[in-house]
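[1] Return a 3D structure for these sequence lines:
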Amino acid sequence: MQRTAVAIRHIHFEDLGVFAPVLSEAGFSIRYRDLDAAPFATLDPLEPDLLVVLGGPVGACETDAYPYLADEQAILAARLAAGRPTLGVCLGAQLMARALGVEVAPMRRKEIGFSPISLTDAGRVGPLRRLAGIPVLHWHGDAFQIPEGAENLAATPLCPTQAFSLGVHALALQFHPEVDVTAGIERWLTGHAAELASAGIDPRGLRDQAAQAGPELAIAARAMLTEWLAGLGLSAR
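    Presented below is the predicted three-dimensional model:
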């Protein structure tokens, strides 16, 4: 039977990017769940072999304004309690943190742009070691705390909690290793134009950073995901 990977997608261009071919090669059938499809609450939290919750331009705490976020947290709480393979990216990682009972709060300023992460001791011996020294894309204004029982894997000077793992089944990434900057950076720059303008960030600088970092980041991100899947026993058959 073919493996299933469900990716919750909040905005169309924040997709699986370079992760998609890795999942296909590992034998996964990929299915997106978008905001305009069936409500997230109808998703069986335990059914997919892998659940990926992607990024988006809303805050994980804005459940009153965006009620579907509460549905996602409930799905994640059930899935994480059951030890089912789960990957969160940016907003997805923040929702995982809230589902595990810890705070997500605004940072002193937004972190947007390409820069390397510093790995903790735990990060250096796991899949994130593939990203050591490589600029990754940061695009967030909030940060999570590390849940009880989880391991902090990475930091930057602005954000000391860039990733955490819970056992081998759950990985939360505040940054964006998945973005395919060679194919999709213009969608990001245009889709988030208002946010860039309000933060005083010139898209030309981000475009230049993407051109420099993109090829190496894509290779490293694919290797990272491949290693994480192997640790779950979900590598290519």
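[2] Only C-alpha atoms from now on, for both contacts and neighbour counts.
    Fine.
[3] residue closest to the middle of this structure?
    Closest to where the C-alpha atoms of the chain average out (C-alpha atoms, centre = their mean) is residue 89, at 1.0 Å.
[4] Show me what the longest strand anywhere in the chain is packed up against.
    For the chain, the strand with the greatest residue count under DSSP state E is strand 104-115. When contacts are defined as 3 or more C-alpha pairs under 8 Å, 6 or more residues apart in numbering; DSSP states H and E, strand 104-115 sits against helix 91-99, strand 136-144, helix 203-231.
[5] Kindly recompute the last result at 6 Å.
    Identification of packing neighbours for strand 104-115 by 3 or more C-alpha pairs under 6 Å, 6 or more residues apart in numbering; DSSP states H and E yields strand 136-144.
[6] Can you tell me what sits against the strand it packs on?
    Contacts with strand 136-144, where a contact means C-alpha atoms under 6 Å, 6 or more residues apart in numbering, come from 94, 103-107, 110-116, 175-177.
[7] ok, now which ones touch residue 199?
    Neighbour list for residue 199: empty [criterion: C-alpha under 6 Å, 6+ apart].
[8] which stretches of this structure form helices?
    Ranges of helices in the chain, per DSSP state H, are 19-25, 68-81, 91-99, 121-124, 181-191, 193-199, 203-231.
[9] Run through who's touching the second one.
    Identification of contacts with helix 68-81 by C-alpha under 6 Å, 6+ apart yields 41, 45, 46, 63, 95, 99.
[10] Another sequence for comparison is provided below:
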Amino acid sequence: MPTIKITVWNEYRHERLNEEVQAIYPEGIHAALASYLNTQEDMEARTAVLDEPEHGLTAEVLEQTDVLLWWGHLAHDEVSDEVVKKVRQRVLDGMGLIVLHSGHNSKIFHALMGTNTGALKWRDDGEKERIWVIEPGHPIAQGLGQYVEIPKEEMYGERFEIPAPDELIFISWFEGGEVFRSGCCYKRGQGNIFYFRPGHETFPVYHQPEVLQVISNSVRWAAKSGHIQVSYGRVAPLELIR
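    Down below sits the predicted model:
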């Protein structure tokens, strides 16, 4: 089985500025996720952060990445438009992309969705979230029960300004009554994209086994893009033109 090459990208700001977040993710969210993914026999994960040159996403890194995970929140506007352009093209060429939690408002998600994906309802009261599995036969839902329950989370609520997903895998219900499309699959060019909602920085969501299971499942699903060579431009006719 070929090894899936993964880059986990994180702006890495909350963990350095907020002691509460630092206590949960002392090495950063990116390090926690990469550490987990590196326990999987078929995966090899590296990390990249905002304050590195080219945000750690050089042409060479992107070329060697099968699947890119993206977590951002405080500093979406600091991400270079040139880097976003490179990442978008790699997705169109077949790199998988997993957009996590507040990455819904990232430049790259905007660019690939074509809408104001930052438009949604939210509330940070630490309420229970129940993520309902509505496509139990999908590879991203492999190994899960009927739902995943997160004891304390930030609420995101509909209306979520996204295009209709190609496949909707999860719908979240929150203790305060709202619902949210929290597991959305898209195809853009040759690349598979998955948006996965949970992961607010002040709660230990990325230490929860079921959440990590979804992330590793989604990496395997996203890595299956981009293996078909597609030709564009002017071509010779297949049949004789009379």
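[11] related to what we said a few turns ago, mean shift of the longest strand of the first structure relative to the second structure?
    Mean deviation of strand 104-115 of the first structure relative to the second structure after superposition (mean C-alpha distance after the TM-score superposition for the first structure): 3.6 Å.
[12] Return the distance of the closest residue to residue 10 of the first structure other than its chain neighbours relative to residue 169 of the first structure.
    Closest residue to residue 10 of the first structure apart from its sequence neighbours, by C-alpha to C-alpha, 6 or more residues apart in numbering: residue 56 at 5.4 Å. From residue 56 of the first structure across to residue 169 of the first structure, the span is 23 Å (C-alpha to C-alpha, to the nearest Å).
[13] Kindly report the same for residue 160 of the first structure.
    22 Å.
[14] quick one on the thing from earlier: JSON lines for the helices of the first structure, including distance to residue 138 of the first structure?
    Compiled in JSON lines, these are given as follows (distance: least, C-alpha to C-alpha, whole Å):
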{"stretch": "helix 19-25", "distance to residue 138 of the first structure": "17"}
{"stretch": "helix 68-81", "distance to residue 138 of the first structure": "21"}
{"stretch": "helix 91-99", "distance to residue 138 of the first structure": "12"}
{"stretch": "helix 121-124", "distance to residue 138 of the first structure": "18"}
{"stretch": "helix 181-191", "distance to residue 138 of the first structure": "12"}
{"stretch": "helix 193-199", "distance to residue 138 of the first structure": "13"}
{"stretch": "helix 203-231", "distance to residue 138 of the first structure": "11"}
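[15] Need the winner for burial among those helices.
    Highest mean neighbour count of these: helix 91-99, a mean of 28 (counted as mean count of other C-alpha atoms under 10 Å).
[16] ok, the corresponding residue of the second structure for residue 116 of the first structure - contacts?
    Matched to the second structure by TM-score structural alignment, residue 116 of the first structure sits across from residue 129. Listed by C-alpha under 6 Å, 6+ apart, the contact set of residue 129 of the second structure reads 149, 150, 173, 174.
[17] Give me the spatial nearest neighbour of the third one, chain neighbours excluded.
    On the basis of C-alpha to C-alpha, 6+ apart, the spatially nearest residue to residue 173 of the second structure that is not a chain neighbour turns out to be residue 179, at 4.5 Å.
[18] Kindly report the same for the first one.
    Distances taken as C-alpha to C-alpha, 6+ apart put residue 130 closest to residue 149 of the second structure, at 4.5 Å, once the chain neighbours are dropped.
[19] tally of neighbours for that neighbour?
    Number of residues near residue 130 of the second structure (other C-alpha atoms under 10 Å) recorded here: 20.
[20] I'd say it and residue 170 touch.
    No - counting by C-alpha atoms under 6 Å, residue 130 of the second structure sits too far from residue 170 to count as a contact (9.8 Å).
[21] hmm, who's touching stretch 179-198 of the second structure?
    Residues from elsewhere that reach stretch 179-198 of the second structure, judged by C-alpha under 6 Å, 6+ apart: 91-101, 157-158, 165-173, 222, 225-226.
[22] distance between the ends of it?
    End-to-end distance for stretch 179-198 of the second structure: 13 Å, by C-alpha to C-alpha.
[23] need the contact list for the residue nearest to residue 14 of the second structure when sequence neighbours are not counted.
    In space, and not counting its chain neighbours, residue 14 of the second structure is closest to residue 21: 6.4 Å by C-alpha to C-alpha, 6+ apart. Contacts of residue 21 of the second structure were listed using C-alpha under 6 Å, 6+ apart, and they are 15, 201, 202.
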